[in-house]
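Engineer: Can you look at this prediction? I've put the sequence above it.
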Amino acid sequence: MSKKVRVEHLTKIFGRRTQQALEQVKAGKSKQEILKETGATVGVHDVSFDVNEGEVFVIMGLSGSGKSTLVRMINRLIEPTSGSVYIDDEDVAKMSKEDLREVRRTKANMVFQNFGLFPQRTILQNTEYGLEVRGVSKEERRKKAEAALDNSGLLSVKDQYPNQLSGGMQQRVGLARALANDPEVLLMDEAFSALDPLIRRDMQDDLMDLQERVQKTIIFITHDLNEALRIGDRIALMRDGEVMQIGTGEEILTHPANDFVREFTEDIDRSKVLTAENIMEPALTINAEADGPNVALQRMRKEEISMLLAVDRKRYLKGSLTAENALDARKNEKPLEDVLDKNVQKVEKDTLVTDIFNIIQNSAAPLAVVDEEDRVVGVVVRGSVIGAMTDTDTGQADEKETAEGNTDETTESADKEEVNANA
């Protein structure tokens, strides 16, 4: 996957004694120490990261964390004190004003929190504006603007004015205007923060749907962790101008880099972020095409279980096999295929835990977890789901899973005894 944007050791210091403050930054002094000694404020401190082409990369943090300063340095709305920003291997920080203007017009467009629409222009005219500034012909810019509005579901209101639209629709226009320029990178600074919660969620859905169609590289700024987890492929979490951790939502929740990240994420509902892949266990299987009931019973006895998943040679799911059915197959000399339960429920490995709960609560058996090609990669048991939904501490989740497992063992003890006696 190619790197679309590279940020290397980016630093921004506000104030007069920037050189002295920069030296102190390099010496490892804190933001507070530098402010006290120089009067200068460190907005961003030695930040580095890459953004992949087509990725939604979220930069998040509380007010004053430096996230908005950081995104504005990417297109040099704010001049960096030191460091580099590369878009397609071109250093934005060293560009001439003319080259920078061209980058802002064609490569990296920005969507702001306050929409930035012209009240005297129609929705179509607002959407055409960036193309108009670039000198695109009237016919061509109208065609591109209408296509962008159509993509955003706004073509029917193209002749209306901003004050005739709701806040959510105005923000859609702002997004459509940016997309009309067909930018390679879209910078979104708290783009949905001014919207009501329900409208904000709709805009998040719209952005994700739009991204599926247009596949832009998006750098999205937010202070809302739930929003970051919902739309971001990866997240950079900032504090006091520094990046605390970069990773997927799952990585940040399951492996916080430090106490700050752990505390920041402790109230998040993990069931809406963690997936089957995070909580699954190795699948104990039998090859239904090659193995017989004796092999199945022996494996059950060794593993002290009373059920196996049956797969073919390529690990495609064929069904489940209980100890009772394996004993029946051996007694009556039946092939395993004849005694399999074909109604095994399965989930894809990226299925959210909250969705798995609705499935597994009505299932007596574990769920099979399959990959993109529908091959078995693991199983999910009820205890793992309950642990993921109720605990923020891994150790507690493990204890609950063990307790749940002991309960399952009790209900299956009769089957185990029969297997051990007859296998």
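Structural biologist: It's in. Numbering: from 1, shown residues only.
Engineer: contacts, neighbours, all on C-alpha from now
Structural biologist: Will do.
Engineer: which element is Leu149 on?
Structural biologist: Assessed by DSSP states H and E, Leu149 sits inside helix 138-151.
Engineer: Pull the residues that contact the next helix or strand after that helix.
Structural biologist: For helix 138-151, the succeeding helix or strand toward the C-terminus, using DSSP H and E, is helix 167-180. Contacts of helix 167-180 with the rest of the structure, by Cα atoms under 8 Å, 6 or more residues apart in numbering, involve 109-112, 115-117, 123, 126-131, 144-145, 147-149, 151-152, 154, 162, 186, 191-192, 195, 199-200, 203.
Engineer: One more pass at 6 Å, please.
Structural biologist: Contacts with helix 167-180, where a contact means Cα atoms under 6 Å, 6 or more residues apart in numbering, come from Asn109, Phe115, Thr127, Lys144, Ala145, Ala148, Leu149, Ile199.
Engineer: Between helix 138-151 and it, find me the angle.
Structural biologist: Between helix 167-180 and helix 138-151, the angle comes out at 130 degrees (axes from the mean of the first three to the mean of the last three Cα atoms, to 10 degrees).
Engineer: Just the buried residues of the following helix or strand past helix 167-180, please?
Structural biologist: Of the helices and strands lying after helix 167-180 in sequence (DSSP H and E), the nearest is strand 185-189. Buried residues in strand 185-189, defined by neighbour count with 16 or more other Cα atoms under 10 Å: Val185, Leu186, Leu187, Met188, Asp189.
Engineer: And here is the other one:
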Amino acid sequence: MSEIKVEGLTKIFGKRPKQGLKLLDEGKTKDEILEETGLTVGVNKADFEVDQGEIFVIMGLSGSGKSTLVRLLNRLIEPTGGKVWLNDEDLAAMDDKQLREVRRKKMGMVFQKFGLFPFRTILDNVVYGLEVQGISEEDRMQKAQNALELVGLKGYENQYPDQLSGGMQQRVGLARALANDPPILLMDEAFSALDPLIRKDMQDELLDLQTKMQKTIIFITHDLDEALRIGDRITIMKDGAIVQVGTPEEILTNPANDYVERFVEDVDRSKVYTVKNIMVRPETVNLEKDGPRVALQRMRDADISSIYVTNKNRELEGICHAAEVSAAVKEDAKDLRPLLHTEVPTVDEETPVHDVFDMVSTSNVPIAVVDENNRLRGIVIRSKVLAALSGKEVNLDA
């Protein structure tokens, strides 16, 4: 279900912006409009929807229009044209009072610059927005304490900003936005000012928080690795226009044009693809009805040296090897149980391909992919892992 819907959203900076709109309608480019009129196209007819509870990343190089776009979503910048719908409410039609309510209760914002008051304690910084709303002292203190605990800063309430690291200060900014418990978070280059290691920690923190909060998050970044790491879907912008919207896998494997292709050419695909994109259907036997002869025949037909064994519910029981099964057939054995090896390597579908490198390089059998109920979903073989690195043979419909 869409929580935000954007239709033809446009921002043109300069005098007589409507003239710029007319030129955009005529197909003029950003550079042509600037040369002809002196007007700057900040955002050019953006169309997209953001689903409830997803992390929607907007990315692009400096000057691409991404920060302008996020400020159009809460009308910190007034649009020149187009619509922004928030749960079927038209933000453009709202008066100042309604807009303030949206910013206070429905949309929180976290900026690249932490914007903390240096002479207020951490607790007082988080409380500030609630003070402005006139919320009672008891309620705002409780909300602020809860937000600080959520971001891992319990115990730091009485510290001051200059006593905290950059990453901790950014957590304070996040806590301040969360204190109102808004359903939507806008994060503009929120981690860009942090050192690389702290930045990665904050990305992990955000993903962990999202499992608890299930907010709708619009995250602005110029860093493709960051976008691929945290985004459920990604929008790539160039010259104020949206070039492509897609999942990380779609962006990597099906770039919309040469610009996107150049963007992604140096990405480590193994950190983006998950096991579900490379797993294959396994050959199996049923422990409760199949014996050694059936198992051996299936291994011969599939030209494999081992076979996974499941029960009638398709729950993984273990694996059998051809040499042992062949010996059992010669002895006229009827039961697979004595041949079953129950210690097998397993992963789930969401495991990054990068994380199975060591497993496939050291394991003598394919890696079993199981769900939360231990049902066998597929297997990972070494050749598929290698193919994923080259961007080939990736199943996006898995």
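Structural biologist: Thanks, I have the structure now. Small disclaimer: the values here were computed from a predicted structure and weren't measured.
Engineer: Just flag the most distant two among the contacts of helix 167-180 of structure 1.
Structural biologist: For the contacts of helix 167-180 of structure 1, the farthest-apart pair by Cα to Cα is Lys144 and Ile199; their separation is 26.3 Å.
Engineer: Neighbour count: the two, which is higher?
Structural biologist: Shown here are Lys144 of structure 1 and Ile199; by other Cα atoms under 10 Å, Lys144 has more neighbours (19 against 16).
Engineer: what's the nearest residue to the more buried one if we skip its chain neighbours?
Structural biologist: Nearest non-adjacent residue to Lys144 of structure 1, counting by Cα to Cα, 6 or more residues apart in numbering: Ala180, 5.8 Å away.
Engineer: Can you give me the neighbour number for the one you found?
Structural biologist: Neighbours of Ala180 of structure 1 (other Cα under 10 Å): 24.
Engineer: What distance do you get for the nearest residue to Ile199 of structure 1 once chain neighbours are set aside to Asn114 of structure 1?
Structural biologist: Using Cα to Cα, 6+ apart and skipping the chain neighbours, the partner closest in space to Ile199 of structure 1 is Gly168 (5.9 Å). Applying Cα to Cα, to the nearest Å, the value for Gly168 of structure 1 to Asn114 of structure 1 is 11 Å.
Engineer: again with Phe14 of structure 1
Structural biologist: Where Asn114 of structure 1 is concerned, Phe14 of structure 1 sits at a distance of 24 Å (Cα to Cα).
Engineer: and what of Ser306 of structure 1?
Structural biologist: For Ser306 of structure 1, the distance to Asn114 of structure 1 equals 60 Å [Cα to Cα].
Engineer: out of the two, which sits in the busier spot?
Structural biologist: When neighbours are counted by other Cα under 10 Å, Ser306 of structure 1 and Asn114 differ, and Ser306 comes out ahead with 24 against 17.
Engineer: Give the burial count for the nearest residue to that one once chain neighbours are set aside, as a bare number.
Structural biologist: Closest residue in space to Ser306 of structure 1, ignoring its immediate chain neighbours: Ala323 at 5.2 Å, by Cα to Cα, 6+ apart. If you count neighbours by other Cα under 10 Å, Ala323 of structure 1 ends up with 22.
Engineer: In structure 2, what residue corresponds to Ala323 of structure 1?
Structural biologist: Using TM-score structural alignment as the criterion, Ala323 of structure 1 maps onto Ala322 of structure 2.
Engineer: count of neighbours near the nearest residue to Arg330 of structure 1 once chain neighbours are set aside?
Structural biologist: Distances taken as Cα to Cα, 6+ apart put Pro293 closest to Arg330 of structure 1, at 5.6 Å, once the chain neighbours are dropped. The burial count assigned to Pro293 of structure 1 is 25, neighbours taken as other Cα under 10 Å.
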